[in-house]
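Asks: model the following, please.
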Amino acid sequence: MQEFDVVARIQELCQARSWTYYRLAKASGIPYSTLSTMLHKTNVPSVPSLIKICDGLGITLAQFFSDQDESAKLTAEQKHCLGVWSTLDKPGQELALAYMQGLADRQEHKPNIK
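Replies: As a prediction, this is how the structure comes out:
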């Protein structure tokens, strides 16, 4: 079985989102000093800390440990949407979801005009 590098995965996810470690610390509720220690490989995150990090990143633990690149299946527009999503705080994400649901509901009830 191949060893999974937790710290490298956290760094990879931050890089993919163009997040600083400070931003991740704020989003996850983990003190920056604690996160910094983890990322410099002197202290591997505990499971509760890793759950907080995943929550901050907006992913599940399963997604964190997944070795498959799910983003490869996304269109450019979908990747852009996820990129914008990751820049939003929790209230912004809730508003975005509500807006998107409203658009979907509106489209569902709109007659199909050709």
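
Asks: C-alpha only now, for contacts and for neighbours.
Replies: Noted.

Asks: what residues are up against Asp89?
Replies: Ala27 (C-alpha atoms under 8 Å, 6 or more residues apart in numbering).

Asks: quick one: it and Ala62, what's the gap?
Replies: As judged by C-alpha to C-alpha, to the nearest Å, Asp89 and Ala62 stand 22 Å apart.

Asks: what's the answer for Gly56, then?
Replies: Counting by C-alpha to C-alpha, the gap from Gly56 to Ala62 is 15 Å.

Asks: of the two, who's got more company?
Replies: A side-by-side neighbour count of Gly56 and Ala62, using other C-alpha atoms under 10 Å, places Gly56 first with 21 against 9.

Asks: and this one, so I can compare the two:
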Amino acid sequence: MSQTLNDILLEIDKHRLKRSWSLYKLAKESDIQYSSLHSMYEKNTQPTIPTLSKICAGLGISLSDFFSDAEVTNYYHCTEDELELLTAYRAMDKKDKKFIRELSERFSQK
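Replies: Now for the predicted structure:
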């Protein structure tokens, strides 16, 4: 890739790298073919809205969060401990998130 990535791909990378995810991991979490995602980067093309929606879902953010200049972690109603948990949760993959949800349900039933 000799040219600079477009703004959308740069924003995707910002969120992806914050989680230390590879492109393959992002594709898997977003239910997108790796070859399609890789091709977007190779050709420096913007994803379609449906593809971007899938990427955002995979990252655990909304389209609104994606296009917002504000940091997504502004949870004014959360304690420091809750914010730490939310930040860690957002960095997890689907399998780990499911495990944490099931575990928290078990604890909340006591």
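
Asks: drop the TM-score for these two in here.
Replies: TM-score of the superposed chains, computed with TM-score structural alignment, normalised by the length of structure 2, equals 0.72; 102 aligned residues with a C-alpha RMSD of 2.6 Å.

Asks: what's the longest helix in structure 2?
Replies: helix 94-108 (DSSP state H).

Asks: buried stuff in it?
Replies: Neighbour counts over helix 94-108 of structure 2 (16 or more other C-alpha atoms under 10 Å) mark Lys94 as buried.

Asks: may I see the buried residues of stretch 32-40 of structure 2?
Replies: Buried, per 16+ other C-alpha under 10 Å, within stretch 32-40 of structure 2: Ile32, Tyr34, Leu37.

Asks: where in structure 1 does that stretch fall?
Replies: In the comparison with structure 1, stretch 32-40 of structure 2 aligns to the range 30-38 (TM-score structural alignment).

Asks: what does the matching stretch contact?
Replies: Residues outside stretch 30-38 of structure 1 that contact it (C-alpha under 8 Å, 6+ apart): Val7, Tyr21, Tyr22, Ala25, Lys26, Asn43, Val44, Pro45, Ser49, Lys52, Ile53.

Asks: check stretch 102-110 of structure 2 too.
Replies: By C-alpha under 8 Å, 6+ apart, the list of residues contacting stretch 102-110 of structure 2 is empty.

Asks: now with 10 Å, please.
Replies: Asp96, Lys97, Lys98, Phe99, Ile100, Arg101 (C-alpha atoms under 10 Å, 6 or more residues apart in numbering).

Asks: in TSV: those residues, plus distance to Lys18 of structure 2.
Replies: Listed next are the contacts of stretch 102-110 of structure 2 as TSV, based on distance: C-alpha to C-alpha, whole Å:
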residue	distance to Lys18 of structure 2
Asp96	17
Lys97	17
Lys98	21
Phe99	22
Ile100	20
Arg101	22
